[in-house]
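Student: Quick one: sequence plus predicted model below, questions after.
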Amino acid sequence: MIEHRPVSELGGGDHGWLKALHHFHIGAHGNPAHKALGNLYVWNDDELAPGTGFPPHPHRDVEIITYVREGYVSHRDSLGNEGRIEAGDVQVMSAGTGIQHAEVGASDQRTRIFQIWLHPRAHGGEPRWGTRPFPKSDRAGRFVVLASGFIEDADALVIRADARALGATLAAGQSLTYDMAPGRKAYLVATSGRITVNDVPLEARDGAAVRDEATLRIEALADTEIVLVDTV
């Protein structure tokens, strides 16, 4: 089953400095019809005005993946970590027993990011942070694992969740498949262009919540960039 979540039906708001769309309903945010998908319970499509960002704030017991689509994000946290995450790069943060961080977007252009939150396998643990680049050329026509809670994904950023995040780029007319293990679920967003997923059409920034599908067949109707999270 593929549940199509059109971008026009996502809840969100324009706060001036932040334009936010919520693929999942959490608290007072998002469309109440858009329930969590297993361990995945937040996927925010955020646009930051130049020079703005999120002031210091705390997290605990959550795995956060930040995918930068445009601009860059400057990160600073209570562990002493600092970094700049450019478009195409990925950041992960395991909040564990607690961490405080701030993130500021590019000073001279808008910044667009996906913020993805997952429940960890277990509560607690030392908080940690990491980032690395993932060149789009390496993802051309195929999925690359960006972040993973599985030891076999040795080249991916490490998260403490029963999940993996993957990215791919497709030129118009290209296609690829992704095999789903029994009992697993997936959420898929095309950052741009148009695609079909098992013949279900998706426009740019639409979401697709996937359950009980053995294989995903993805076809690009225009040049596109895809982010997928596979979870339980």
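Tutor: Okay, I see it. This is a predicted model, so every value here is computed, not measured. Numbering: from 1, shown residues only.
Student: okay, CA-based contacts and neighbour counts for the rest of this
Tutor: Noted.
Student: Surely Arg5 touches Asp206?
Tutor: Yes: taking contacts as CA atoms under 8 Å, Arg5 lies within contact range of Asp206: 5.7 Å.
Student: Quickly list what's touching both of those two.
Tutor: Residues touching both Arg5 and Asp206 (CA atoms under 8 Å, 6 or more residues apart in numbering): there are none.
Student: Just the endpoints, please. Distance across stretch 101-109?
Tutor: End-to-end distance of stretch 101-109: 22 Å, with CA to CA, to the nearest Å as the criterion.
Student: again with stretch 119-129
Tutor: Span of stretch 119-129 from end to end, CA to CA: 16 Å.
Student: want to compare, so here's the second one:
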Amino acid sequence: MITVRKADERGHANHGWLDTYHTFSFANYYDPKHMGFRALRVINEDYVTPTAGFGTHGHRDMEIITYVLEGALEHKDSIGNGSVIQPGDVQRMSAGTGIMHSEFNHSKTEPVHLLQIWLLPEKNGLQPSYEQQNFSPAKTPGQLCLVAARDGREGAVTVHQDVDLYAAVLRAGDRTSHTLKPQRHAWVQVARGSITLNGLSLDTSDGAAISDETEIAIAATQDAEILLFDLA
């Protein structure tokens, strides 16, 4: 079973400095039919104007993944990390018992476009931690690249939840597939471009929840970038 979440059905708020779209209920957007999928709790698509950003604020008991599509995002946190996240990078922050951080557009002239993803941790009260790796899936177009996993295999960032997160950059005509083991589920998010997912058409910013399927077949109908979550 595949349930499509169309881009234009998402929650939306424009704060001037931040134009944001919510796949699942978040902040002032509440829809009891869209509270998350399995351990996947948040997918926010954010556009942040130059030099603007999120001032210092706190999180706890959440696995937070940041995936930048265009521009650069500057990060600082209360456990001593400071970095700039750019396309090809994946940042994982485990909020655990509590962490304070800020995120700002690193550029004075260009907007930053990113996906912020929250996963429920497998247990609360973890020690806060941080990790950032560069994967550059654009260097291997047409292939699913593992970027986050509970066991951190293949150089993926380590998340404290039973999930494998893959990223892929596809050229028009590329095909790729992923096999789901029994009792596993998936979410596919189209970051940009257009694909077919088991024959269903998905466009930029569309998502799809997948259950009771064995094989996920993806074909790019135009150049595309996707995220695929393999979830318990």
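Tutor: Received it, and whenever you're ready, just let me know what you need. Not measured: the values here are computed from a predicted model.
Student: Tell me who's in contact with the equivalent of His22 of the first structure over in the second structure.
Tutor: The criterion is TM-score structural alignment: under it, His22 of the first structure has His22 as its aligned partner in the second structure. For His22 of the second structure, the contacting residues are 10-12, 29, 42-45, by CA under 8 Å, 6+ apart.
Student: one more time with 10 Å
Tutor: Residues near His22 of the second structure by CA atoms under 10 Å, 6 or more residues apart in numbering: 7, 9-13, 29-30, 34, 42-46, 116.
Student: Out of the residues you listed, which comes closest to His178 of the second structure?
Tutor: Ile43 (21.1 Å; CA to CA).
Student: which residues in the first structure does whichever strand or helix holds that closest one align to?
Tutor: According to DSSP states H and E, Ile43 of the second structure maps onto strand 40-48. Aligned by TM-score structural alignment, strand 40-48 of the second structure falls on residues 40-48 of the first structure.
Student: Superpose on the second structure and give me the mean offset of that stretch.
Tutor: Taken over the aligned residues, the distance from stretch 40-48 of the first structure to the second structure averages 0.6 Å (mean CA distance after the TM-score superposition for the first structure).
Student: Show me how far that stretch is from its chain's centre.
Tutor: Relative to the chain's own centre, stretch 40-48 of the first structure is displaced by 7 Å; criterion: CA atoms, centre = their mean, to the nearest Å.
Student: Stretch 77-87 of the second structure now?
Tutor: Offset of stretch 77-87 of the second structure from its chain centre (CA atoms, centre = their mean): 17 Å.
Student: buried ones in that stretch?
Tutor: 77, 84-87 (16 or more other CA atoms under 10 Å).
Student: Strands - which of those residues land there?
Tutor: 77, 84-85 (DSSP state E).
Student: Would you mind getting the average deviation of the particular helix or strand that has Ile117 of the second structure in it from the first structure?
Tutor: In the assignment (DSSP H and E), Ile117 of the second structure maps to strand 112-119. Compared with the first structure after the fit, strand 112-119 of the second structure shows a mean deviation of 0.6 Å (mean CA distance after the TM-score superposition for the first structure).
Student: Residues contacting the next helix or strand along the chain from that strand, please?
Tutor: Heading C-terminal from strand 112-119 of the second structure, the first helix or strand you meet, by DSSP H and E, is strand 129-134. For strand 129-134 of the second structure, contacts defined as CA under 10 Å, 6+ apart pick out 63-66, 77, 79-81, 83-96, 98-99, 147-148, 155-159.
Student: helix or strand right after strand 129-134 of the second structure?
Tutor: In N-to-C order, the element after strand 129-134 of the second structure by DSSP H and E is strand 145-149.
Student: Average offset of that following strand relative to the first structure?
Tutor: Mean for strand 145-149 of the second structure is 0.8 Å (mean CA distance after the TM-score superposition for the first structure).
Student: and the angle from that strand to strand 129-134?
Tutor: Going by axes from the mean of the first three to the mean of the last three CA atoms, to 10 degrees, strand 145-149 of the second structure is angled at 180 degrees with respect to strand 129-134.
Student: what does strand 145-149 of the second structure rub up against?
Tutor: Strand 145-149 of the second structure is contacted by residues 65, 88-92, 133-138, 152-169, 227-230 when judged by CA under 10 Å, 6+ apart.
Student: next one: whichever helix or strand comes after it to chain centre, how far?
Tutor: Of the helices and strands lying after strand 145-149 of the second structure in sequence (DSSP H and E), the nearest is strand 157-158. Remark: strand 157-158 of the second structure is offset 14 Å from the chain centroid, using CA atoms, centre = their mean.
Student: likewise stretch 85-103 of the second structure?
Tutor: On CA atoms, centre = their mean, the centre of stretch 85-103 of the second structure falls 12 Å from that of its chain.
Student: returning to that earlier point: where's the match of His22 of the first structure relative to Ala167 of the second structure, distance?
Tutor: Distance of His22 of the second structure to Ala167 of the second structure, given as CA to CA: 20 Å.
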